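In: everything below, folded, please.
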Amino acid sequence: MTEDRAVTPEQPGSQWYDNEAGPLVRPYAMTGGRTQPGSTGVRFDLIALVTLDTGAPEADADTALGPEHRALLELCRTETQSVAELAAGTDLPAGVVRVLLGDLLELGCVTVSRPVPPAQLPDERILREVIDGLRAL
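Out: Prediction:
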């Protein structure tokens, strides 16, 4: 005699993304459905540099920050990072990282600076003349 088991069909979307990846978390779930970094007025270019501010909470502090926010803070704790480096370090899309950085900027946890554009850097010829002048002293 065989035992009959009731087989319930799985509902669409209830499966794992693959056996090793675990459940798939959509980017809009991490950002609360937001696609823009907030009202700070700061542009988060991929080359924008993010530095940890002195008022940033510790990683194990009991705050309202999500795990993705804390991961960004931990990456910035060791050194200044670009937005592209943070996206790679957290394995998150750059758009999601921009929104999360906007949250951290509004909370005063990070500061953002932009590198000097190449057009505003001094000409190499001028720098060589300055060096030659200093050597002449």
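
In: use CA for all of it now, contacts and neighbours both
Out: OK.

In: just give the number of residues close to the residue nearest to residue 82 when sequence neighbours are not counted.
Out: Distances taken as CA to CA, 6 or more residues apart in numbering put residue 49 closest to residue 82, at 4.4 Å, once the chain neighbours are dropped. Neighbours of residue 49 under the rule other CA atoms under 10 Å: 20.

In: alongside the first, I'd like the structure of this one:
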Amino acid sequence: MTGGGPVDSGGPDRLYTVTGGRSRPRDNGLDLVTFVISEGEPVLGMQSEHVRIMRLCRAYPVAVVEIAAHLNMPVGVVKILLGDLLADGRVSARRPRSVTRGDRLPPSETLKKVLSGLHKL
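Out: Coordinates of the predicted model:
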């Protein structure tokens, strides 16, 4: 056993195995800000990445981009894994509500102050 680095480097071979050789997600309408929530508990025999996603999304909805960050995997790979879970009914996905013309937005001064505060971080 070597102590030089992580056993799982997340390299292309590993990602190929995780996705079963698939390079494109199903056309399931997932984008970076789509919220995902588990519809139950993981079951014995599930792929470990699927289990991690289900546990991460158990308590509250999590955006696709956040799931990718937590798993330290490319978004495209995460979308493939989520497609599997969606097809099996193990998770649900929902896009955030879009702003419509009648919705009240914060005053532009408030948004400018928020942006200024973010720049100072």
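
In: residue 55 of structure 2 maps to what in structure 1?
Out: The alignment partner of residue 55 of structure 2 in structure 1, by TM-score structural alignment, is residue 74.

In: now that match, what's its secondary structure?
Out: Per DSSP: H, G, I helix; E, B strand; the rest coil, the secondary structure class of residue 74 of structure 1 is helix.

In: please determine how far it is located from residue 89 of structure 1.
Out: Noted for residue 74 of structure 1: a distance of 10 Å to residue 89 of structure 1, by CA to CA, to the nearest Å.

In: anything in contact with each of those two?
Out: Shared contacts of residue 74 of structure 1 and residue 89, defined by CA atoms under 8 Å, 6 or more residues apart in numbering, are not found at any residue.

In: thought the match of residue 55 of structure 2 was touching residue 53?
Out: No - taking contacts as CA atoms under 8 Å, residue 74 of structure 1 lies outside contact range of residue 53: 11.9 Å.

In: between the two, point out the one with more neighbours.
Out: residue 53 (17 against 14).

In: which residue is the nearest non-sequential neighbour of the more buried one?
Out: residue 110 (4.6 Å).

In: spit out the contact partners of the alignment partner in structure 2 of that neighbour.
Out: Counting by TM-score structural alignment, residue 110 of structure 1 corresponds to residue 91 in structure 2. Contacts for residue 91 of structure 2 (CA under 8 Å, 6+ apart) come out as 36-40, 54, 82, 85.
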